[in-house]
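*Asks:* predicted model follows, preceded by the sequence.
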Amino acid sequence: MSDVDPVLLLATTDAATRTVLESELRRRYGGDYEVVVCADYAHARAVLEGLKRWQRQVALVLACYGPDDREGLDFLRRAYSLHPSAKRAICAVWGDFASTSDVFAAIGQGHAELVLLRPERRRDEEFHGAVVDALDDWHLAQGIGFEAVRIIGEQRDERTHSLRDSFGRNHIPVGFHQVGTASAARLLAGLGLTDPQLPVVQLAFTSPPTTLEAPSDLDIADAFGLMAPLTPDRVYDVVVVGAGPSGLAAAVYASSEGLSTLVVEQQAVGGQAGTSSLIRNYPGFSRGVSGAHLAFRSFQQAWAFGTEYSFMRPVESLGTEGGLRTVSMGDGSRVRARSVVIATGVDYRRLDVPELESLVGRGVYYGAAVAEAPSMAGEDVFVVGGGNSAGQAALHLARYARQVTLLVRGPSLAASMSDYLISQLEATRNVTLRYRTAVVGGRSDDDGCLAGLTLGDPHGTTTEEVTAGGLFVLIGSMPRTSWLPDEVERDQAGFVRTGREVTTATDGTMRLSLETSLSGVFAVGDVRAGSIKRVATAVGDGATVIATLHGYLAAHPAPATSS
């Protein structure tokens, strides 16, 4: 049904609002979507049921709430069970402040995702901007559209999963074709491949298209041709290692203030935040914003200011050459810089369950809920974790999975998760919260994919066997600091000490704010000891470090021989 236009459904008993919205929706979106308008909610529900039977995609369900329509919020709540992947919007009338508390309560409980104000004039771009953002998020989640990159491989394969996740998080339009399907067979035949090494990656945007069999990350980076070879004689003012929120913010401020800047990232822009389906508490985004969109906008912003990037090249070491710092990559390349900002973030902690290790990418995933959610349709899915990332993952997975169970080791979520997320989880009918529960075992099916889990209390005194089609683990924080030399002081957990926390400064001087024990090397974001694990504070670190770094650069002029 992918060649059939997705549906935008409007339902309201408010005749005046219905007339305005129908005109706006048909005029702006009628060419690309089928706009369906219903004058009462019983009819609208029947239409949604029919669309589900016909396997039609519904992109947006729009209802109203105000003095002339008090049923819209309840309708949107019920619509979720029929089309959970559809965006749900409530339209209000400007000046109806009496309805505000009900509308915002519904948003907080997850019954609707955004509030729109009814247009009171033609060309109401604020209204349409909100609609377009919602549709953009929907399309990104569905993976629909232009296939700049095509992947042919196994659905449950760790390398295939890793590539799909990396392309998606880097905002690269990717199409996945399961080997053995008609579409995969046609593509392979067109490429003249009969028994290729999987996965096969085709870069459809090159001329002629580039085909890679079982490529490494470096193979893909080179084939894309986005990055010029790193020049060993070049000296950057700052090299930022990591393209999460803190690293991208540092790049934006550094390059906008005239500093030559290189960002090195081994996987994808956005870090852990880039895997969040919807960040609702980031200041300035009242409708929420997906982690992928937030990261990609920051990436483009820094790029526009002149930041250079090197992707898919892991950093292996940090060194010193005279008064400069050196950063060495896994492919043997090396860059020199007057200063370095460590923004490598953290990894999710692994489960201490040996039988699940061989199932990573085959039903067991660390993060990656956005990339794999559509493949969980109809499955019983489990999410491990008690933080905001786990809550967002559970809500996103609930749009596709039959049932989602959030497993929490502790007795509650109050201390570790935002209240708005807890409310949404409790209000989502196919999400179950289980406290004082841990994963203590697992099993695979005949194809070597996850089939079930053994759950128990954290102390292992009781156990229970459950069927599981997917397990998503979002627990703890392991800082990515193994590549750093011993001179960079870390705390017992491996997080980098900065500023006044440093006790072993290499040159014996007082450390600047966010500066590590190694002079000219700074740390920001989640990798920094004592940081608050929030996107906004990570961005704040990135902005702050550049102000501090200016002082360091002024005190340490560039060598006369640098270019």
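*Replies:* Received, thanks. These figures come from a predicted structure and were not determined experimentally.
*Asks:* C-alpha from now on. contacts and neighbour counts both.
*Replies:* Will do.
*Asks:* could you count how many residues lie near T506?
*Replies:* Close neighbours of T506, defined as other C-alpha atoms under 10 Å, add up to 15.
*Asks:* distance of R280 relative to R78?
*Replies:* 22 Å (C-alpha to C-alpha, to the nearest Å).
*Asks:* of those two, who's got more company?
*Replies:* Taking neighbours as other C-alpha under 10 Å, R280 and R78 compare with R280 leading, 19 against 14.
*Asks:* use this one as the comparison:
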Amino acid sequence: MNKKPVILAVDDDAQVLNAVDRDLRSEFRRDYRVLRAGSGREALETMRELRAREEPLALILADQRMPGMEGVELLSEARTIYPDAKRVLLTAYADTEAAIRAINNARLDHYLMKPWDPPQQLLYPTLHDLLAAWQSQYLPKYTGLRLIGFQWSPLSHEIKDFLSGYLVGFQWLDFETNAEAQELLTAKGLSSTDLPVVIFEDGTTISQPAKTDLAQRMGLTVTAKQELYDVVVIGAGPSGLAAAVYGASEGLRTLIIERQTFGGQAGTSSRIENYLGFPTGLSGAELAHRAWAQAVRLGAEILAPQEVVDLCVQDGYKVLTLTDGSKVRTRAVVLTTGVSYRTLDVPGMDRLSGAGVYYGAARTEARSCDQQDVYIVGGGNSAGQAAMYLATYARQVYIVIRGKSLAASMSAYLIEQIGNTPNIEILPFTEIAEVCGADHLEEVVLKTNGQFEKRPARALFVFIGAKPSTEWVCSTVICDNKGFVLTGRDLVTDPRYPAIWKHTREPYLLETCVPGVFSAGDSRAGAMARVASAVGEGSMAIKFVHQYLDE
């Protein structure tokens, strides 16, 4: 909630100050907070405190004849602290000439004669006019979470993505271009070396925060509450969230652990238009957070951001080790770790990653591309959705593909939309050969049919396929040569992996080589990379969990 603007009355005569305070409160207390000061020095100190608390000051009403600092001097100095506040001088008839000179020289807004009785005629009309003029130019300060950083800082980009991924509203302030950001940092006693800095609504700050620090301030849980769970779901993409919803709704003690943000790769999609039941489409973030809220309502416990680094079996129980060294015990596990974007191996990519070069949609950077040229590498649906979203802001969006067209890799509805968008251009038979820039992306080098061309670029978004996020678990469960988890019949029929399954019953459809450990979604071998398919597999996994627990 925005704080009421302040009216500050200043007079060294206690009787006069009481009268001013009484009349101001009587007329303006509904919309303004009235403060008082008994001297110019006290008034300046009050203004500095208000400034440090980022409270708005609408009007200063100061007496002219005060010992130590006259009213004109005070109002002139006040202009350096609150340049937009209206400044009114209270003066006796004998000081009228000085007051008029002050209006001209010190740029005061008005002077009022003492006494002002009745105030309905001699005080309120003038102040109402001045306050109306101030209100017409006043923009209430943003009172939510604010992030101050550098536009081309990878850490600033990570924090923006993290906050956006959890649908946390925030105001981004670029330190290099935003005067308010510099003022805020100074007021907090910080410098540019402390960036990025997060300022919370209560005024507290965190400099260069870790994600776990932000998570705790946001009310997220990073420590398991129970000693033993029926099922732990690792990964909160569509398949993991579906597993959590069904597990919790069917009475299982369910825990879901996510290392980044909800939704996985689908969560970064600006628009999913082929998901059943949403004819007008919905964003990946919206879908993920609906599922998250549903899982929590049904009783699932969620740890985020928290990462599992090891899985082992002890006395039939599955023991998960987290990055902080803590352990979680469970009877069954569902691996829904998803996939991560493959990196583009060309000169400059590592150096400029997070500073104009982004893997995935990076929706938080779209507005910074306003009326600029951006490039997208890849021809899948994720690339197409990103192109449509970026076209809203960018001057021109170029989709770089190695092949002739998008037909082999992108859904027809997206190809049609792209074809009808005038500021999207397909560059066929083209590759990115190099990315250039000092501290951020400035140019891309294109290679087309053996010819090289350097072009200016504000941003480059990379969608060149994905690899399963299974490195940490491949020593426990069997993965294929690309890292995808083998499940079900593949464990007993694939000639490349003889005698993997050592139990009398056949493995359940989504079960790995470790009984009670299941895999669903994009990280599973043979899975279809579609949101609906991932949701279906996550739901199915709970059916097999029940069968395993009933053995």
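*Replies:* Done, it's in. Every value quoted in this text rests on a predicted model; they were computed, and no experiment measured them.
*Asks:* tell me how the two chains score on TM-score.
*Replies:* With the length set by TM-score structural alignment, normalised by the length of structure 2, the two chains reach a TM-score of 0.71; 404 aligned residues with a C-alpha RMSD of 1.8 Å.
*Asks:* OK, contacts around T504 of structure 1?
*Replies:* By C-alpha atoms under 8 Å, 6 or more residues apart in numbering, the contact set of T504 of structure 1 is 489, 517.
*Asks:* for the stretch 451-563 of structure 1, which segments count as strands?
*Replies:* 463-467, 470-473, 478-479, 521-523 (DSSP state E, counting those that start in this stretch).
*Asks:* distance to V440 of structure 1 and mean neighbour count for those - can I get that in TSV?
*Replies:* Shown next, in TSV, are the strands of the stretch 451-563 of structure 1 (distance: least, C-alpha to C-alpha, whole Å; neighbours: other C-alpha atoms under 10 Å):
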stretch	distance to V440 of structure 1	mean neighbour count
strand 463-467	8	14
strand 470-473	13	26
strand 478-479	21	18
strand 521-523	36	27
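*Asks:* what's the closest of the ones you listed to Q142 of structure 1?
*Replies:* strand 470-473 (18.3 Å; C-alpha to C-alpha).
*Asks:* which residues in structure 2 does that closest one align to?
*Replies:* Here strand 470-473 of structure 1 aligns to structure 2 at residues 459-462, judged by TM-score structural alignment.
*Asks:* translate A505 of structure 1 into the numbering of structure 2.
*Replies:* Taking TM-score structural alignment, A505 of structure 1 has W501 as its aligned residue in structure 2.
*Asks:* pretty sure that match sits against V492.
*Replies:* Yes - contact criterion C-alpha atoms under 8 Å: W501 of structure 2 and V492 qualify, at 6.3 Å.
*Asks:* ok, T210 of structure 1 - contacts?
*Replies:* T210 of structure 1 sits next to 202-204, 223 when contact means C-alpha under 8 Å, 6+ apart.
*Asks:* show me which of these is closest to C91 of structure 1.
*Replies:* Nearest to C91 of structure 1 among these, counting by C-alpha to C-alpha, is A204 at 40.5 Å.
*Asks:* contact partners for the closest one?
*Replies:* Counting by C-alpha under 8 Å, 6+ apart, the residues that A204 of structure 1 touches are 147-150, 210.
*Asks:* just give me the match in structure 1 for T254 of structure 2.
*Replies:* T254 of structure 2 maps onto T261 in structure 1, by TM-score structural alignment.
*Asks:* what's the local residue count around that match?
*Replies:* 28.
*Asks:* follow-up on the earlier one: export the contacts of A204 of structure 1 to JSON lines and append columns for distance to N430 of structure 1 and secondary structure.
*Replies:* Below are those laid out as JSON lines (distance: C-alpha to C-alpha, whole Å; DSSP: H, G, I helix; E, B strand; the rest coil):
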{"residue": "E147", "distance to N430 of structure 1": "32", "secondary structure": "coil"}
{"residue": "A148", "distance to N430 of structure 1": "35", "secondary structure": "coil"}
{"residue": "V149", "distance to N430 of structure 1": "34", "secondary structure": "strand"}
{"residue": "R150", "distance to N430 of structure 1": "33", "secondary structure": "strand"}
{"residue": "T210", "distance to N430 of structure 1": "43", "secondary structure": "strand"}
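*Asks:* appreciated, that's everything.
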